[in-house]
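*Asks:* Just the structure for this:
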Amino acid sequence: MANQGLSKTEKKVAFSLASVFGLRMMGLFMIMPVFALYGQHLEGFSPLWVGIAIGAYGLTQAVLQIPMGILSDKFGRKPIILIGLLIFALGSLVAANAETIYDVVAGRALQGMGAIAAAVLALAADLTRDEQRTKVMAIIGMCIGFSFALSLLVGPIVAQHLGLSGLFFMTAGLALLGMLIVQLLVPTPISHAPKGDTVAAPEKLKRMLLDPQLFRLDAGIFILHLVLTAVFVALPLDLVDAGLAKEKHWMLYFPAFMGAFFLMVPLIIIGVKRNNTKGMFQVALIIMMAALGSMAMFADNLVILSIAVVLFFTGFNYLEASLPSLIAKFCPVGDKGSAMGVYSTSQFLGAFCGGLLGGGAYQLVGASGVFAVALGLMCVWFLLTFGMKNPVLLKSYTLEANVTDKQSAVSMATELSALAGVSEAIVVLEEKVAYLKVDDHFDLREARAVLRSVD
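*Replies:* As a prediction, the model looks like this:
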């Protein structure tokens, strides 16, 4: 049986790429809790433009995420990642030297053009064995969550001492540090993992959008990041109005996020033990809806706002952690790259729309109005979940298939499908790879025997 642990190289890949991803996401997130408070000296400042500046990166990310992944397949992962980080650093420098809010918007949009998420995940797939890939992706995912929590602590502290310009100079430095990590610590792959497992295929995107289960998840991540961005347009200003000095916001955000992280653990445990992911998903949505309702009704009460922030992050953490794994479970076998491409595009587009909606709503109806609109959108998502299915607990494998013609590929797929524990199997002749979805009765040795025996 294959070794169940990560190899030394795989651990190096996991933590180095997680660091790169985390540094970049931290650079994007740090502005969220501080820009509305520390950007008021900029020419053209208004709540609407605050929202646009916070969310601007999402539009360019959404547009370029899939093309950058495809380019990485053609020209290599590491060169595209390095170019993306360099573009991100340049965008940070543009924002750091901004004298108007429009310059900040331009800088944030340029940051988003360094859309490396697909290329980083594809590189992780290139450098790991198929049976260990899920663990590596989980480490990267946890690092993204930690970077968000850290940004809520570091952002307000850096802005307090160095101002908004200093914060953007710091994000440029984080991008350059990421480039050093890629160049010095991340191995260079000899071959690419199959495209279907890592990079979106444009011809499959329409099918991903029309799949009812995937559509619910894509709509969900769109609404989740729309709400997150909109809330952070209004919440910092609302906390100041409620009596919490801007220099002390980190004393609420960071403990609230970390506390919420532990509060979400029971939701995960109950969902797994009872095999009721859908039920816990809806509970997390109700928790977020309760938080937003409290924010809307008690916008001037600091104690209730603080409790609401903890509840908000509890639901957010659970949903943010659950959605990617649900995408992987519901997507057709061999189409994970395309499914994740649509998912990532929806996520970043949600961030852009959230900035636009949050800024516009705050300008028209104030913080309570922003929270009320966000609550309405979460209600829409809640209604969508009633058609959601509980996913079957299956694992995915991507195995090399030495097939030379269509007949041998069909023969191999037939034999693999007949194995115990195999729920779905396809063999792609062009990629010379077999994609499997399996349950606990699956024996990897039997599959490898089939792969060896079919000519």
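*Asks:* going forward, measure contacts and count neighbours with C-alpha atoms only.
*Replies:* Fine.
*Asks:* next structured bit after the helix ranked longest in the chain?
*Replies:* Using DSSP state H, we find that the single longest helix of the chain is helix 133-184. Downstream of helix 133-184, the next assigned helix or strand under DSSP states H and E is helix 195-198.
*Asks:* How far away from the center of its chain is that next one?
*Replies:* 17 Å (C-alpha atoms, centre = their mean, to the nearest Å).
*Asks:* what does stretch 427-441 give?
*Replies:* 26 Å.
*Asks:* in it, what counts as buried?
*Replies:* The neighbour-count check on stretch 427-441 (16 or more other C-alpha atoms under 10 Å) flags 427-429, 432-438 as buried.
*Asks:* List the buried residues in the helix or strand hosting residue 69.
*Replies:* Of the helices and strands defined by DSSP H and E, residue 69 is found in helix 47-75. Buried residues in helix 47-75, defined by neighbour count with 16+ other C-alpha under 10 Å: 47-70, 72-73.
*Asks:* helices or strands up against it?
*Replies:* Under the contact definition 3 or more C-alpha pairs under 8 Å, 6 or more residues apart in numbering; DSSP states H and E, helix 47-75 sits against helix 35-38, helix 77-96, helix 101-113, helix 117-126, helix 212-241, helix 336-384.
*Asks:* Now distance to residue 294 too, for those helices, in JSON lines please.
*Replies:* As requested, the helices and strands packed on helix 47-75 are exported to JSON lines (distance: least, C-alpha to C-alpha, whole Å):
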{"stretch": "helix 35-38", "distance to residue 294": "22"}
{"stretch": "helix 77-96", "distance to residue 294": "34"}
{"stretch": "helix 101-113", "distance to residue 294": "31"}
{"stretch": "helix 117-126", "distance to residue 294": "34"}
{"stretch": "helix 212-241", "distance to residue 294": "12"}
{"stretch": "helix 336-384", "distance to residue 294": "9"}
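*Asks:* Just send those back as TSV, with mean neighbour count too.
*Replies:* Output for the helices and strands packed on helix 47-75, formatted as TSV (neighbours: other C-alpha atoms under 10 Å):
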stretch	mean neighbour count
helix 35-38	20
helix 77-96	24
helix 101-113	25
helix 117-126	24
helix 212-241	23
helix 336-384	23
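*Asks:* Those: which one's closest to residue 323?
*Replies:* For those, the distance to residue 323 is smallest for helix 212-241, at 6.6 Å, taking C-alpha to C-alpha.
*Asks:* Let's see this one next, to set against the first:
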Amino acid sequence: MTYLSLIMATRFLGLFIVLPLLSVYAMHLQGSSDTTIGIALGAYALSQMFLQVFFGKLSDKYGRKHIIAFGLLILALGSIVCAVSDNIWMLIFGRLLQGAGAIGGVVLAYLNDLSTEETRGKMFARMGQFIGLSFAIAMVVGPIWGAKYGVPFLFDITAVLAVLAIVLLYLKVPAAPEIQHFEDSAKISEVFKNRELIKVYFSGFMQKGMMTIIFMVTPLIFINKLGWEKMDLWKVYIPALVFGIFAMPFSAIMAEKKGKAKLVFILSAIFMTSSVIAFLLSNESSYIIGVVLFFIGFNMLEPVLQSFTGKIARIHEKATAMSIGNSIQYSGIFLGGLVAGVVKQYYGYNALFYLILAIGVIWIISLFTMKDFKGFDIKTFDNFDDEMINKFKNDENVHDVFIKEKVLIVKYIK
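*Replies:* Model prediction:
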């Protein structure tokens, strides 16, 4: 399962590594404007958004491994197109192609298949930590290598990482166990009836949307407004990286061991929204503080976001719920880039920051209504019959009941 987390982190490293310099690089391409740069920044998320559920259904039919490999292959192809782009529209097409390998939900469903009830929370938290670490590495390596070798070189790295992930997938990741549940596959409308999932989805939307906005405006502000060199961006990303790394284990411990997931969600929202206030102060020190605050909030939420989705959703709706969650997060990435480009182009930086601040306040308020998840009491039965199964299915205190590797598993709400 660690290898599956590593594959996910490798994929995200390739996508994250271009973020620190992509807006500055795209600005010099033929046909570029603030709007088209914003679209290029978030374009990969648009195809991800629409194809997540489709890839999830394919994985149910043809198996997780083959679909994951196919998605990674598309990512590699899209990265090559981005690397050779000489105009903004070709770059946007390459970014769309990068995102067309929409396997995030499939990987999460695979991890869910491989983990046990006792280890599931830990495994999802570990994957979140791996993704957060890849994000942190990208923030250091991206500006340095991008300034030295060029942004097309970073896209080449993404293609190589995608191929390496395919090799790792077939050499190290085991086959998924057989799981039997007793409900029809969940409909999308059924998933959206769960209010707690809606709050988690909105948090993922805000987290990823603000990520795109921050990585569009930060290099533009420091290079164009403050006169920094591209190579100097590490001076703002390194402090943010250090604080972000310390935030990750804190949030994982609070959410998974202390049962304080609601507090983690609220604190992460406060940190990310506060980063916008720092940007509004409009001086070099406040910009640096703003990036640090954002990194802390982002890294606090990343280890628990998918874990919380997996805990709330029942077994028959997990793949659908996770695919929807990923689609919503990617919609945040795309809309974040689009809104940032349009608002900055026509109204300026401050209008953009005030808009995000207003939405951020609504986000924080909504999280105070979230239920504090206390986990489940789990019982297992080696011997069972249909009568016993029906009894558990009709018990209002039972969250879920299913069979995994010939063992009946019953999850009671604490």
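*Asks:* where does the TM-score land?
*Replies:* Aligned and superposed, the two chains score 0.89 in TM-score terms (TM-score structural alignment, normalised by the length of the second structure); 413 aligned residues with a C-alpha RMSD of 3.0 Å.
*Asks:* picking that back up, just how off-centre is the helix holding residue 69 of the first structure within its chain?
*Replies:* On the basis of C-alpha atoms, centre = their mean, helix 47-75 of the first structure sits 13 Å off its chain's mean C-alpha point.
*Asks:* Superposed on the second structure, what's the mean shift for that helix?
*Replies:* Helix 47-75 of the first structure, aligned to the second structure and superposed, deviates on average by 1.1 Å (mean C-alpha distance after the TM-score superposition for the first structure).
*Asks:* Just tell me the aligned range of that helix in the second structure.
*Replies:* The alignment of helix 47-75 of the first structure onto the second structure (TM-score structural alignment) spans residues 34-62.
*Asks:* roughly how far apart are the equivalent of residue 153 of the second structure over in the first structure and residue 92 of the first structure?
*Replies:* Aligned by TM-score structural alignment, residue 153 of the second structure pairs with residue 166 of the first structure. Using C-alpha to C-alpha, to the nearest Å, we find residue 166 of the first structure at a distance of 10 Å from residue 92 of the first structure.
*Asks:* The residue lying closest to residue 428 of the first structure once chain neighbours are set aside sits in which helix or strand?
*Replies:* Nearest residue to residue 428 of the first structure, sequence neighbours excluded (C-alpha to C-alpha, 6 or more residues apart in numbering): residue 434, at 6.4 Å. Using DSSP H and E, the element containing residue 434 of the first structure is strand 433-438.
*Asks:* counterpart of residue 391 of the first structure in the second structure?
*Replies:* In the second structure, residue 391 of the first structure lands on residue 373 (TM-score structural alignment).
*Asks:* Looks to me like its match is in a helix.
*Replies:* No. Using DSSP: H, G, I helix; E, B strand; the rest coil, the assignment for residue 373 of the second structure is coil, not a helix.
*Asks:* tally of neighbours for it?
*Replies:* Counted by other C-alpha atoms under 10 Å, the residues lying close to residue 373 of the second structure total 18.
*Asks:* cool, and the one 10 residues further on?
*Replies:* Using other C-alpha under 10 Å, residue 383 of the second structure has 9 neighbouring residues.
*Asks:* In a markdown table: the buried residues of stretch 427-441 of the first structure, plus distance to residue 328 of the first structure.
*Replies:* Shown next, in a markdown table, are these (distance: C-alpha to C-alpha, whole Å):
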| residue | distance to residue 328 of the first structure |
| --- | --- |
| 427 | 18 |
| 428 | 19 |
| 429 | 22 |
| 432 | 21 |
| 433 | 18 |
| 434 | 16 |
| 435 | 13 |
| 436 | 12 |
| 437 | 10 |
| 438 | 13 |
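*Asks:* Just flag the most distant two among these.
*Replies:* 429 and 438 (20.7 Å).
*Asks:* if we can go back for a sec, mind listing what the residue nearest to residue 428 of the first structure touches?
*Replies:* 398-401, 413, 425-428 (C-alpha atoms under 8 Å, 6 or more residues apart in numbering).
*Asks:* In strands, which of these fall?
*Replies:* 398-400, 425-428 (DSSP state E).
*Asks:* is it true that residue 85 of the second structure touches residue 95?
*Replies:* No. Contact between residue 85 of the second structure and residue 95 fails when scored by C-alpha atoms under 8 Å: they sit 10.4 Å apart.
*Asks:* With adjacent residues omitted, what lies nearest to the corresponding residue of the first structure for residue 308 of the second structure?
*Replies:* Taking TM-score structural alignment for the superposition, residue 308 of the second structure sits opposite residue 326 in the first structure. In space, residue 326 of the first structure comes closest to residue 391 once its chain neighbours are excluded; the distance is 7.3 Å by C-alpha to C-alpha, 6+ apart.
*Asks:* wait, that neighbour sits on residue 329?
*Replies:* Yes. Assessed by C-alpha under 8 Å, residue 391 of the first structure is found in contact with residue 329 at 6.5 Å.
*Asks:* Map residue 10 of the second structure across to the first structure for me.
*Replies:* Using TM-score structural alignment, residue 10 of the second structure pairs with residue 23 in the first structure.
*Asks:* who's in contact with its match?
*Replies:* Here residue 23 of the first structure is in contact with 147, 174-175, 178 (C-alpha under 8 Å, 6+ apart).
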